[in-house]
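# Please work out how this folds:
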Amino acid sequence: MQLQIFILGILCEGNNHPYEIKKLIQKNISDEEIVKVNDGTLYYRFESLLKKGYITKIEVSRENNRPERTTYGITDQGREALKEDIYKSFQTFSNLRPLYASLLFLKHVDLAKIIDLTEKAVERTKKRFQLQNDSHLPVWWGNYSKKISENIDFITSHARSNIEYDLDWLEKLLIFLRGTAKDRD
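The predicted structure is shown next:
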């Protein structure tokens, strides 16, 4: 979904072709886990978006002996799909990375809705943190092996740290979104 969001978001800015979008991704997003892109995946995604009616071919050109270059534009259906994908990314994420592509294109969505979804995500994360803090190993587990119990404590500590970090980041995101919403008014 992140690659689709990125393609549709870039096409909202203006018509473009897959190779140029690939260069934009490679130049501006160094982390492969945010948007994974290779030629096969990219061109497959463009074909998929074309079949869904989210994008349309604008122009096919050829310069000298180079391969044909197809320029695409976004359709109204594609603009709606972008919005829905961004909303869905805020509703369904299990870790924060899938939000990165969505954050790049917030100007195309209703910020009040994103703020609401982020507030709900903060509450879900607080509950996860509380559950993690409240969870205790069954009594029989501690009797099983002291070493395993220590290992579980080590793993649990890492899980708590990650949830706490996510919660802190989401709360900062909420402040950022509210500030952005005020600037739009």
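# Going by C-alpha atoms from here, please, whenever you check contacts or count neighbours.
Will do.
# how far away is the residue nearest to Glu68 when sequence neighbours are not counted from Asp31?
Distances taken as CA to CA, 6 or more residues apart in numbering place Arg62 nearest to Glu68, at 4.7 Å, with adjacent residues excluded. Computed as CA to CA, to the nearest Å, the Arg62 to Asp31 distance reads 32 Å.
# before we move on, the earlier item: so what's the residue count around the residue nearest to Glu68?
Neighbour count of Arg62, defined by other CA atoms under 10 Å: 10.
# now the other sequence, so there's something to compare against:
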Amino acid sequence: MSIQIFILGSLSEGNCYPYDIKKKIGKHLDQTDAKITEGTIYYNFEVLHKKGLIEKIETIQSENRPDKTMYGITEKGRLALEDSIYKVFQKFTNVQSLYAALVNLDKVDNQKIAYLIEDIIVKQRNKIEYIEQQKPEQIDANEDLMDALWLMRDHAYQTIQSNIDWLQKLLHHVQSRVLKN
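Now for the predicted structure:
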């Protein structure tokens, strides 16, 4: 999950503190194995701030506690968020790489996202065709190696097919969003 996309998406809905984002991310990550530390959150806030994508809105100081800084998104940040979401789809590596973008589909042109998903599906189908053409028995190897190669081939095939099935569902979802608008 791209933490920066998630941070920018959250700030595009309203100003908040890094700790608030940490709680939001925690809710979304309860279903995954990903662990996001407070240090990671604060580091990414600092990176986004240095890039001019977010700005400090207010800092509250109290005697017994660390300063608490509220952030907001800049116009440059809104543009970067949209661009980052499109890039995640353009540079698809696996389904999990899309998670942060999925919770921000309301911030982009869903028709464009649909085209990008269709392109991903075509590329995934091309991978399936390539795998189907590969025959491990064409190499000279012992039985254990042949078994391993067939198992790896099967795993790759099943994973890609699973991705295609899920991407088809996502495409349907995105297309239904386009029809609503």
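# I'd guessed the residue nearest to Glu68 of the first structure sits against Thr71; true?
No. Using CA atoms under 8 Å, Arg62 of the first structure makes no contact with Thr71, being 11.1 Å away.
# helix or strand for the aligned residue in the first structure for Leu179 of the second structure, which one?
Correspondence of Leu179 of the second structure to the first structure, assessed by TM-score structural alignment: Lys182. Secondary structure assigned from DSSP states H and E places Lys182 of the first structure in helix 146-184.
# and what of Glu58 of the second structure?
For Glu58 of the second structure, the host element (DSSP H and E) is strand 54-62.
# Thr69 of the second structure is in what secondary structure piece?
strand 65-73.
# Tell me what angle that strand forms with strand 54-62.
Strand 65-73 of the second structure and strand 54-62 are oriented at 160 degrees to each other (axes from the mean of the first three to the mean of the last three CA atoms, to 10 degrees).
# Ser94 of the first structure: how many residues sit nearby?
12.
# quick one: it is in a helix?
No. With DSSP: H, G, I helix; E, B strand; the rest coil as the criterion, Ser94 of the first structure is coil rather than part of a helix.
# so what secondary structure elements neighbour the strand holding Glu58 of the second structure?
helix 38-50, strand 65-73 (3 or more CA pairs under 8 Å, 6 or more residues apart in numbering; DSSP states H and E).
# now the ones you listed in TSV, with mean neighbour count?
Listed next are these as TSV, based on neighbours: other CA atoms under 10 Å:
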stretch	mean neighbour count
helix 38-50	15
strand 65-73	16
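# out of these, nearest to Ile57 of the second structure?
strand 65-73 (5.2 Å; CA to CA).
# one step back: I'd like to know which elements the helix holding Lys182 of the first structure is packed against.
Using 3+ CA pairs under 8 Å, 6+ apart, helix 146-184 of the first structure sits against helix 111-134, helix 139-144.
# separation between Arg178 of the first structure and Ile148 of the first structure?
45 Å.
# which one of these two has more residues nearby?
Comparing Arg178 of the first structure with Ile148 by other CA under 10 Å, the one with more neighbours is Arg178, at 16 against 13.
# if I pick the more buried one, what's in contact with it?
Going by CA atoms under 8 Å, 6 or more residues apart in numbering, Arg178 of the first structure touches Ile115.
# Kindly report the same for Asp67 of the second structure.
Here Asp67 of the second structure is in contact with Thr59, Ile60, Gln61 (criterion: CA under 8 Å, 6+ apart).
# Just tell me what Met146 of the second structure corresponds to in the first structure.
Checking TM-score structural alignment: Met146 of the second structure goes with Ser149.
# Spatially, what comes nearest to that match if we skip its sequence neighbours?
Gly142 (5.7 Å).
# Count the residues that sit near the one you found.
14.
# can you check Ile164 of the second structure too?
Neighbours of Ile164 of the second structure (other CA under 10 Å): 22.
# what's the closest non-adjacent residue to it?
Leaving aside its chain neighbours, Ile164 of the second structure sits nearest to Ile121 (5.9 Å; criterion: CA to CA, 6+ apart).
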